Every structure is written in C-alpha cells, then in structure tokens.
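J.: Structure for this input, please:
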Amino acid sequence: MPLYQSPALVLRTMRLGEADRIVTFFTRKYGKLKAVAKGALKPKSRLSGRVEPFLHVNIIVFGKEKADLFRLNSIDIVEAFMPMRERLERLSRAYVSAELVDICQKEGDVNQAGFDLLLSFLRALNQDMPKDRQELLLRFFELKFLSSIGLEPALEKCVICGAEPKGDKTGFHPAQGGVVCSRCLPGSPSAIIATMGAIKLLAKGMSLPNERLSRLSASPKLILEVDRLVNRFISAHVARDIRSERFLKL
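T.: From the prediction side, this is the model:
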C-alpha cells in the first residue's frame, strides 16, 4: 500500500481498545484524515506522547487512497506549543479552533490555507498576550477558517441591495452572511443591530495576514460585539454547536 507523508496538526484522538488510538490529523497535503496509532497508549511505544492534540508534526501514514482509516507509520514532533498548554485560557481557545476545523473540514479535501491559518493561530497562542486579544484572535481565526471553505462573510456591501453601508446604523444578517445597510435593516427582521465600528473591525481583521492577527486590539465593548456577531454567524452556518466554547467560561 502507498505511503503518504505530510506536515500535520493533531485535532483530536480517540481510544481504540487497550493500547491503540484513532488520531484525527489536519494535514497540509491531504486535508483531514484519520489514522490508527498502534500501541500509542503503551508507555514504551515509539508513538507514546506524539499523538496529543495540537502537536505540529510530520507524519507518514499508509493505506488505500481516500481510505476512511489509515495506519500511522511514523511521526516526528515539530512544535509542541508547551507555553500554550500551561495556560487554561489559551488551551481552551485551541480546543475551540480544533473542534471547528474537525466539524467543518471534509476528509480528503485539501485546504492548505486553512492548515496554515490553524498553525499560525497556535503559534500566536503560544505567545503571551492579554485575554482580550486572545478573544479577537480566536474570532478572526473562526471567520478566516470558514472563509477558507467558502463561507466568507460579506462586509463591504449590503447583502440585500448591494449598496455600501454608511452611517453608524447598520445590521448583520447571520444567515445571509454579511452586513445590512440602514435602508434594508427595517425590512430584515433576522438581521441584528451592529455598529459600523464592529463591521470595520471585522473587515480589517479579514484583510490582515495571519501572522498579524494577534496584534489587533479593540475596546472591551467592541470585542463583545464582534464576539456576538461571529458566534451568530457560526451558529447559522455550522452544522452543530462548538462544545469546547463552554471552556471559555471557566
């Protein structure tokens, strides 16, 4: 059977019997795939400690092309992100990001932009930053990842009429995926009120390179508004709730 080699990020693991694990990888070359890590639960196994969530690794798996389950042949750790693991607020956001990717990324669909985004996000979480910037970073990761699979929010023109929104009285339509101008807002009961400041912040974040997202800052009020808008957008377009979100409230 052919071998497949790729940089990868560990999204999650599941116990299989007494000694093995099923590992869900997000690979740069092949998209999301699952592989059996034989003996990974044995203390003396060469795979022990190398298939934990959020590890950046290089893997070799083998199996039939487009198989439902591959076999892990070898794995080398590139980055472990230890400082992130030692802080609950950072680790919680890593779990949210991995769960979103796991839910939304189809197995076998290559998404190099999404892989690079998640890797950049984990590297940013590995650095010291205030909680408010961590929150903004997470919300922009979510929007950018959804954009990488074709769910980019429309922030420049009204999703109803196509006009450029003006003034501070604007809305955001989660289901239709974008901003609503003041003229269309009264006739759009499913839209939620949004300040132009929040819309502009969303647009700015979406335009920035991944490595600069961690530098974004805003007032606590604006961060709360962005948090609300992004969560409503996710609820409208993602098949199920992100259960890891509850860890952010601890």
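J.: all contacts plus neighbour counts: C-alpha atoms, from now on.
T.: Noted.
J.: Tell me the spacing between the most centrally placed residue in the chain and residue 175.
T.: Centroid-nearest residue in the chain: residue 97, 3.6 Å away (criterion: CA atoms, centre = their mean). Distance, residue 97 to residue 175, using CA to CA, to the nearest Å: 21 Å.
J.: Repeat that for residue 102.
T.: Distance from residue 102 to residue 175, by CA to CA: 22 Å.
J.: pretty sure residue 59 contacts residue 3?
T.: No - judged on CA atoms under 8 Å, residue 59 makes no contact with residue 3 at a distance of 10.0 Å.
J.: Which one of the two is surrounded by more residues?
T.: residue 59 (19 against 14; other CA atoms under 10 Å).
J.: How about the contacts made by the spatially closest residue to residue 64 that is not a sequence neighbour?
T.: Excluding its sequence neighbours, the residue lying closest to residue 64 (CA to CA, 6 or more residues apart in numbering) is residue 1, at 6.2 Å. Going by CA atoms under 8 Å, 6 or more residues apart in numbering, residue 1 touches 62-64.
J.: Give me the buried entries from the residues you listed.
T.: 62-63 (16 or more other CA atoms under 10 Å).
J.: need the contacts of residue 1 in JSON lines with secondary structure and distance to residue 150, can you?
T.: Converted to JSON lines, the contacts of residue 1 look like this (DSSP: H, G, I helix; E, B strand; the rest coil; distance: CA to CA, whole Å):
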{"residue": "62", "secondary structure": "strand", "distance to residue 150": "30"}
{"residue": "63", "secondary structure": "coil", "distance to residue 150": "29"}
{"residue": "64", "secondary structure": "coil", "distance to residue 150": "28"}
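J.: Just the closest of the contacts of residue 1 to residue 219, please.
T.: residue 62 (49.3 Å; CA to CA).
J.: my read: the closest one touches residue 33, true?
T.: No - between residue 62 and residue 33 there is no contact under CA under 8 Å: 11.3 Å.
J.: Mutual contacts of the two, please.
T.: residue 70.
J.: Does the closest residue to residue 248 other than its chain neighbours lie in a helix or a strand, and which?
T.: Leaving aside its chain neighbours, residue 248 sits nearest to residue 92 (6.0 Å; criterion: CA to CA, 6+ apart). Using DSSP states H and E, residue 92 falls within helix 88-104.
J.: Please state the offset of the longest strand anywhere in the chain from the chain centre?
T.: Counting residues, the longest strand found in the chain (DSSP state E) is strand 3-16. Its chain's C-alpha centre and that of strand 3-16 lie 17 Å apart, by CA atoms, centre = their mean, to the nearest Å.
J.: Next, the second sequence, to be compared with the first:
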Amino acid sequence: MDKKVKAIVTRAVPYRESDMVLTLVSLEEGRLTASARGCLKPRAKLRYAAEPMNFGEYMLAGKGDRYIVTDCVQYDSFSPVTADIDKYYAACMILELLTKLSPESQPGIFLGAVKELKAMAYEGKDARSAACDFLLSALREGGNGLDFSVCADCGCILDGDAAFSDSDGIVCPHCAPWDAIRVDAASRAFIAGENRDVPEAIKIRAVMLLSDFLYRTQGVRPDSSYFKEQE
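T.: Alright, predicted model coming up:
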C-alpha cells in the first residue's frame, strides 16, 4: 500500500552497491524504515532524500514494515548545520533521541526537533542551547515537564542551586531528598533560559543533567559518544 508522510531522515545506512536503508521519523506515524534504491548511483535523482536531516514529504510504496521511497518533496535539508561541528553533533543527538522517542507518532517531539534544527541552521542559535531546549521539549511532551524557576514542593523562587527528585521534579535544596541530583546555580540558570551566556563547560554540564533526567523519567538517553565529542 502506498502512503505519503512528512518525515525526517534520522539515519541512513548503505546497503548493497547503490541502495540506502533509511530510518524515517514521520509526523503521522512515528518511526519507519524504508529503502532508497539506487540513490548512491551517480546522478541519482533521490540522493538528497537519503541524506540525514532531510525533511520532506516522502512517498512510500510497500506493505507491513517494508517500504521503498518512490519520491520526495524536500521541505528543508538544514544544510548550514553541517558547516559547524558543534551544531552537527547537536543535530545528531536530536535525531537520535527523536528516533528513540518515536516508535509511534509523537507530533510535539517531531515539531520540537524541526524547530531546533531550523534555529541552528538559520537563526544563529548555538548548539548547546538547541540541545538543551530539545531535551526540555522531550521531557515536556513525555509528561515530565520540569520548571527550573520554582520549587515543585514548597513553591519558592529558585535563584541559586536546585535539585532533581524522581518523585517531585525540580526542588530547592531545602526540600531535596537525600538521593536527589544536585543542579548547580549556573546550570539551572542556563536550563531555565535566565542566562545563556555562560562558559561551554557549564552548557555541557547542563545538557548532561537534562539527559540524565530524561533517562530517569522516560528511559531514553543520548549515546555517550555525544558527550565524549564535547570533551
């Protein structure tokens, strides 16, 4: 059965001499696998459709879980992202998490990924802020939204250190249980959007904290190689 979906290529693996096996995450159905036949041949008309980060309307033919890409109307390639190594790594992390979080349709997470890719490509948004905001979006869409400005327990305003509690979310140091994860003041302010002009080490620490919170609440985290590349 033929179908038409709005999708992003999150992974592309060479297969045989000239084919690619694509992991697509679609707005309508979530994660799909499709073959792009002959796309590695010189002058292949659908080569662009097999590039990671390509966003478009894909025409698929097949049945069950086996599809072939028959055509694609490209919406965006977000190609400027590839010119900046930090943005490229952040984009790879976003695509990886989008794949893991989308066994079925997740419109909010899908649109969050598109928003951050667009912001990095055309709006001058830095890589760490994009990664941070996508993680916040993924937590929120998974029903685990975190407020880094107010203690979830006593309601006090957070303007310094905070902590993450599995049961309550973000709390002040006074309300934090013994096993809570400490969130230092600089990381908290970065995540909350109060101060994004901080050293790279703080930005990376903030993204690592959010990744840990995502794992604790939704069982998914980025591959550790992303953080190794940031060292």
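J.: counterpart of the residue nearest to the centre of structure 1 in structure 2?
T.: Counting by TM-score structural alignment, residue 97 of structure 1 corresponds to residue 94 in structure 2.
J.: I'd guessed its match sits against residue 112; true?
T.: No - in this structure residue 94 of structure 2 lies outside contact range of residue 112 using CA under 8 Å: 9.4 Å.
J.: shared neighbours of those two, anything?
T.: With CA under 8 Å, 6+ apart as the test, residue 94 of structure 2 and residue 112 both reach residue 134.
J.: Would you map the strands across structure 1?
T.: 3-16, 20-27, 31-37, 56-62, 70-79, 170-173, 178-180, 192-194.
J.: Let me know which of the ones you listed is tucked in deepest.
T.: strand 178-180 (a mean of 28; mean count of other CA atoms under 10 Å).
J.: quick check: it aligns to which part of structure 2?
T.: Going by TM-score structural alignment, strand 178-180 of structure 1 sits over residues 169-171 in structure 2.
J.: Most remote residue from the middle of structure 1, which is it?
T.: Outermost in structure 1, CA atoms, centre = their mean: residue 183 at 33.7 Å.
J.: how many neighbours does the equivalent of residue 132 of structure 2 over in structure 1 have?
T.: Using TM-score structural alignment as the criterion, residue 132 of structure 2 maps onto residue 139 of structure 1. Residue 139 of structure 1 sits with 23 neighbouring residues when counted by other CA under 10 Å.
J.: quick revisit: determine how far the match of strand 178-180 of structure 1 lies from the middle of the whole chain.
T.: On CA atoms, centre = their mean, the centre of stretch 169-171 of structure 2 falls 23 Å from the chain's centre.
J.: circling back: any chance of the strands of structure 1 in TSV, with distance to residue 146 of structure 1 too?
T.: Below are the strands of structure 1 laid out as TSV (distance: least, CA to CA, whole Å):
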stretch	distance to residue 146 of structure 1
strand 3-16	17
strand 20-27	15
strand 31-37	15
strand 56-62	21
strand 70-79	25
strand 170-173	16
strand 178-180	13
strand 192-194	20
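J.: so which of the ones you listed gets nearest residue 154 of structure 1?
T.: Among the strands of structure 1, strand 178-180 comes nearest to residue 154 of structure 1, with 4.3 Å by CA to CA.
J.: so what's residue 53 of structure 2 up against?
T.: Contacts of residue 53 of structure 2 (CA under 8 Å, 6+ apart): 8-10, 77-78, 95.
J.: Columns distance to residue 138 of structure 2 on top of those, output as JSON lines?
T.: Converted to JSON lines, the contacts of residue 53 of structure 2 look like this (distance: CA to CA, whole Å):
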{"residue": "8", "distance to residue 138 of structure 2": "17"}
{"residue": "9", "distance to residue 138 of structure 2": "18"}
{"residue": "10", "distance to residue 138 of structure 2": "16"}
{"residue": "77", "distance to residue 138 of structure 2": "22"}
{"residue": "78", "distance to residue 138 of structure 2": "20"}
{"residue": "95", "distance to residue 138 of structure 2": "12"}
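J.: Return the member of those nearest to residue 37 of structure 2.
T.: For the contacts of residue 53 of structure 2, the nearest to residue 37 of structure 2 is residue 9 (15.0 Å; CA to CA).
J.: quick one: that closest one and residue 24 touch, right?
T.: Yes - using CA under 8 Å, residue 9 of structure 2 is in contact with residue 24, at 4.7 Å.
J.: measure residue 182 of structure 2 to residue 139 of structure 2 for me?
T.: Distance from residue 182 of structure 2 to residue 139 of structure 2, by CA to CA: 18 Å.
J.: List of residues touching stretch 96-108 of structure 2?
T.: When contacts are defined by CA under 8 Å, 6+ apart, stretch 96-108 of structure 2 is touched by residues 10, 25-31, 109-110, 113, 137, 141, 220-222.
J.: Closest to residue 51 of structure 2 out of those residues?
T.: Of the contacts of stretch 96-108 of structure 2, the one sitting nearest to residue 51 of structure 2 (CA to CA) turns out to be residue 10, at 8.6 Å.
J.: ok, back up a step: just tell me which of the strands of structure 1 ends up closest to residue 248 of structure 1.
T.: Taking CA to CA, strand 3-16 is the member of these nearest to residue 248 of structure 1, at 18.1 Å.
J.: what residues does the closest one touch?
T.: 21-30, 51-63, 98-99, 101-102, 115, 119.
J.: now stretch 115-135 of structure 1
T.: Taking CA under 8 Å, 6+ apart as the rule, stretch 115-135 of structure 1 contacts 9, 26-28, 54, 56, 81-84, 89-90, 94, 97, 137-138, 141, 144-145, 210-211, 214-217, 220, 223, 227.
J.: Please repeat the previous calculation with a cut-off of 6 Å.
T.: Residues outside stretch 115-135 of structure 1 that contact it (CA atoms under 6 Å, 6 or more residues apart in numbering): 28, 81, 83-84, 90, 217.
J.: Give me the distance between the two termini of that stretch.
T.: Stretch 115-135 of structure 1: ends 20 Å apart by CA to CA.
J.: now swap in stretch 79-96 of structure 1 and tell me
T.: 19 Å.
J.: Buried residues of it, list them for me.
T.: Of the residues in stretch 79-96 of structure 1, those buried (16+ other CA under 10 Å) are 80-81, 84-85, 89-96.
J.: That concludes my questions; thank you for your assistance.
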